[in-house]
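K.L.:
predicted coordinates and the sequence they were generated for:
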Amino acid sequence: MKTMISVEQQAIAAKKAAKTLSLLSENEKNEALNTLADHIEKNVKRILEANEADLHKGREKGFDEAYMDRLALSESRVLELAKGLREVSRLDDPTGDILSEWTLENGLHVQQVRVPLGVIGMIYEARPNVTADAAGLALKSGNAIVLKGGSSSINSNRAIVEVLHEALRETKIPAEAVQFIDSTDRAAAQQLFTMKEHIDVLIPRGGAKLISAVVSNATVPVLETGTGNCHLYIDKEADLDKALKIIVNAKTDRPAVCNAAETLIIHEDWLKENSSAIAEMFAAHSITVHGDEKAAENLPDVIPANEQDWSDEYLSLDIAIKVVSSLDEALEHIERYGTKHSEAIITENKDTAHQFMAIADAAALYHNASTRFTDGSALGFGAEIGISTQKLHARGPMGLPALTTVKYLMHGTGQTR
């Protein structure tokens, strides 16, 4: 019961701080974000020591390589947190933007204005970088935030929030605007699901089980992020050099992230012509192939693929290969197994590319480019708070505008109806 009361008190404090935030200027928020960045840069050693405690526990529990990569910080990754905050400070503040305005026949002037959501509840796993990224985006967009990270990164998250609080005390933003639930008790997260009177929106970020639990149990509105079972379709008219370059990047750059490629769909004609080159590429990068019968006929050392290979994220140097005879067959496979995150086509035929991008249902679609660009910083949004795979309010990498809603402001001279 103590934890439950504490969480509610934190949410109430965040709601109060959000009112103060809504009155601050863009310059005041930008100065605060740069102060946060300064403090993170000064406390790299402190944050890394806390992270090492989490990594030690992770090794003891036998976490796999992909999970440990998401959990791990390094000096460069900590400095990236500061860099991300500075990038957000340089972005335009969406709050206060007049999206449209008009005057009615009776003289009543109407404005549709972008405003903060209010209080964001953020529930996430493993990645301690989310703590700083989410806080920065929330504050810049005028929102308070309640952070509930996973138990595996509790020490890292605690240290980062302590640094953020120390920095905020030097700014005009109340430290209470960033709340951290310093508990590994699942009941604390469960309470966030139902505190509709204090929390305006929940954003889950993590694995499929976490996201499903939040979506299924929350009474607070959910801004749903999704897992990334991303596909690359190699069309019969694909350029070999482009295809190999994109496959290597999409699969090997960071295999444990949601925008990495998990399934390679290859047109049978292209595979027959280029089987030796693609086999050499797989061997050179130690990529393990799980494929269908046609893949096994054309490539060495193929592990027979099962239903799980088509549907799950590997988050490792494994890839599934589906061989098809047409674009329609490729699109059918994506429709069945895709998670509406990111899909790509490699082809020199513009008509085929257009058809793929018109029909494939995903937040991000690519022609002759890697799926690794589905990322807020890569697309110029600064740090992102997550990648939405739903179709309401926000879709794709969610930057500052996704953390706002609208108000209608009416200015009159005594009009009545």
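P.N.:
Here it is on my side, so go on. Numbers count the residues shown, from 1 in each chain.

K.L.:
could you use CA atoms for every contact and neighbour count after this?
P.N.:
OK.

K.L.:
pull the longest helix from this structure.
P.N.:
For the chain, the helix reaching the highest residue count under DSSP state H is reported as helix 2-21.

K.L.:
helices or strands up against it?
P.N.:
When contacts are defined as 3 or more CA pairs under 8 Å, 6 or more residues apart in numbering; DSSP states H and E, helix 2-21 sits against strand 119-124, strand 144-148, strand 178-180, helix 186-194.

K.L.:
and these, which is most packed in?
P.N.:
Of all the helices and strands packed on helix 2-21, strand 144-148 carries the top mean neighbour count, a mean of 29, counting by mean count of other CA atoms under 10 Å.

K.L.:
compute the inter-axis angle for it and helix 2-21.
P.N.:
Interaxial angle, strand 144-148 versus helix 2-21 (axes from the mean of the first three to the mean of the last three CA atoms, to 10 degrees): 150 degrees.

K.L.:
for comparison:
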Amino acid sequence: MISDANRQTPSTEEAVRACAIRAKQSCAALERAADTDIDAALRGMAERLPVARHALVSANEEDLAAAVSAGMSPALQDRLRLTGPRLEAMAAELRTLADVAHEPRNKVLEERSDGLTLLERRRPVGVIGANFEARPNVTLDIASQFLKSRNAGVLRTGSAALRSSRAVVEQVIAPALREAGLDPDAIQLVPSENRSAAYALVSLPELIPLVILRGSGESTRDLGREAARHGVRTLAHADGGGVLYVDSAADDKAVHQLIADSLDRLGVCNRLNLLLIDQSVYDERLPGILQVLNRLGITASLPPHTHPRGYEWSLDPKRAATAQFIDAYTGSGVFWNSTTRLLDGFKLLRLPEIGINIDRVPGPRGPVSFRDLHLRQYMVVPSERLTS
């Protein structure tokens, strides 16, 4: 059920629809755009980040001040914050994405004996929506992935990051698109702070047939249900948190290092959430692990637990136990002696990500990148047309 606070109002619905219409009008030209123009726009964004640094940081400081006043937790403040090193990392990711070869639009599947050839074509979705957490860098991550896949986008972020995200769009994304000869309307940011805009975003199947849902908890799952009611498809990322399994034969030094590496940032979805210790060594290993957590300023929640336990990834340092676990585990990613933070687009695939999809159905799983944002279309043509 949608609460009264989240119900669409005429103003928010009209604002989202207006964004969707502007994005839709750019789709045809974006699909025809040359690879070089797309990549030029991405490089232009990277070049503009240091130029726009003062405006971006200034807007971000306003967001942070409001967040502190509202009592936002330090972990969430950390993921909201824009710093010089983070802006540099954002620029580096854009340049990396620009250097990645574009996927072929047409792939020959079969040359038939009847003189026809079967091809598989990759077509953009058109306009894709995205509702995501209050992290201004994600605005750029998602926009760049949409553009690389030739999809226009309507973005809606948490109200805490709206000033920062608006500055990213106005100072970085739109000018870079314009300079590359692309329509700056291809990327739209919903201007409303009202959460009801998220529900409007998932209710326009004729304009926005696919919406990326990032965040956590019941609110994101509720958006998924609302989208289904309207016939809008979603790629949902509602739950996060990595899992680390400590086998009886695990090396203490490696365990402690993996725990620290998996908790280097607390406001991200692939941080360590659930630590499993083999029962036979639980009493022996727990004190050392608690010391590591104490040094990191983290208070462990010890069994018996009254809260739901997360899941996604797991680690395993012993070969026999590894094989058994990997064969049994069907989550989005499974790693051996590796930090949970690796289940991230840039850390794992060397690509920025749209989100991490953990659905147990066919389709993209794990980090979702631009390569997953297309429609498959079969095309049959006379073989002679391919050589003429």
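P.N.:
Okay, I see it. The structure displayed is predicted, hence computed values, not measured ones.

K.L.:
what's the longest helix of structure 1 in contact with?
P.N.:
Outside of helix 2-21 of structure 1, the residues that reach it under the criterion CA atoms under 8 Å, 6 or more residues apart in numbering are 118-119, 139, 142-146, 173-174, 176-179, 181, 183, 185, 187-188, 191-192, 195, 198-199.

K.L.:
list the contacts for residue 45 of structure 1?
P.N.:
residue 75.

K.L.:
trace it over to structure 2, please.
P.N.:
Aligned by TM-score structural alignment, residue 45 of structure 1 pairs with residue 54 of structure 2.

K.L.:
all helices of the stretch 1-150 of structure 1, in order?
P.N.:
Using DSSP state H, counting those that start in this stretch, the helices of the stretch 1-150 of structure 1 run over 2-21, 26-42, 44-61, 65-71, 75-90, 129-140.

K.L.:
most tightly packed of those helices?
P.N.:
Greatest average neighbour count among the helices of the stretch 1-150 of structure 1 goes to helix 129-140 (a mean of 26), per mean count of other CA under 10 Å.

K.L.:
what range in structure 2 does that helix sit on?
P.N.:
Here helix 129-140 of structure 1 aligns to structure 2 at residues 137-148, judged by TM-score structural alignment.

K.L.:
mean shift of the matching stretch relative to structure 1?
P.N.:
Relative to structure 1, and after both are superposed, stretch 137-148 of structure 2 has an average distance of 0.7 Å to its aligned residues, where the measure is mean CA distance after the TM-score superposition for structure 1.

K.L.:
show me where the stretch 251-388 of structure 2 has helices.
P.N.:
Read by DSSP H, counting those that start in this stretch, the stretch 251-388 of structure 2 holds these helices, from start to end of the chain: 252-262, 282-295, 319-328, 383-387.

K.L.:
ok, residues contacting the third one?
P.N.:
In this structure, residues lying in contact with helix 319-328 of structure 2 by CA under 8 Å, 6+ apart are 247, 316, 334, 336.

K.L.:
ditto for the shortest one
P.N.:
Contacts of helix 383-387 of structure 2 with the rest of the structure, by CA under 8 Å, 6+ apart, involve 111, 115-117.

K.L.:
most neighbours, which of those?
P.N.:
Neighbour count (other CA atoms under 10 Å) singles out residue 117 as the most crowded of those, with 19 neighbours.

K.L.:
alignment lookup: that residue to structure 1.
P.N.:
Across the alignment, which pairs residues by TM-score structural alignment, residue 117 of structure 2 is matched by residue 109 of structure 1.

K.L.:
is it true that residue 78 of structure 1 touches residue 42?
P.N.:
No. The pair residue 78 of structure 1 and residue 42 does not pass the contact test of CA atoms under 8 Å, sitting 10.5 Å apart.

K.L.:
give me every residue that touches residue 81 of structure 2.
P.N.:
The neighbours of residue 81 of structure 2, taking CA under 8 Å, 6+ apart as the test, are 60-61, 64, 135.

K.L.:
give the aligned equivalent of residue 272 of structure 2 in structure 1.
P.N.:
Aligning on TM-score structural alignment places residue 272 of structure 2 opposite residue 261 in structure 1.

K.L.:
oh, that last question was meant for residue 247 of structure 2, not what I typed.
P.N.:
Pairing criterion TM-score structural alignment: the partner of residue 247 of structure 2 within structure 1 is identified as residue 235.

K.L.:
any idea how far that match lies from residue 75 of structure 1?
P.N.:
In this view, residue 235 of structure 1 and residue 75 of structure 1 are 41 Å apart by CA to CA, to the nearest Å.

K.L.:
the aligned partner of residue 249 of structure 1 in structure 2: what's it in contact with?
P.N.:
Under the alignment defined by TM-score structural alignment, residue 249 of structure 1 is paired with residue 261 of structure 2. Listed by CA under 8 Å, 6+ apart, the contact partners of residue 261 of structure 2 are 339, 341.
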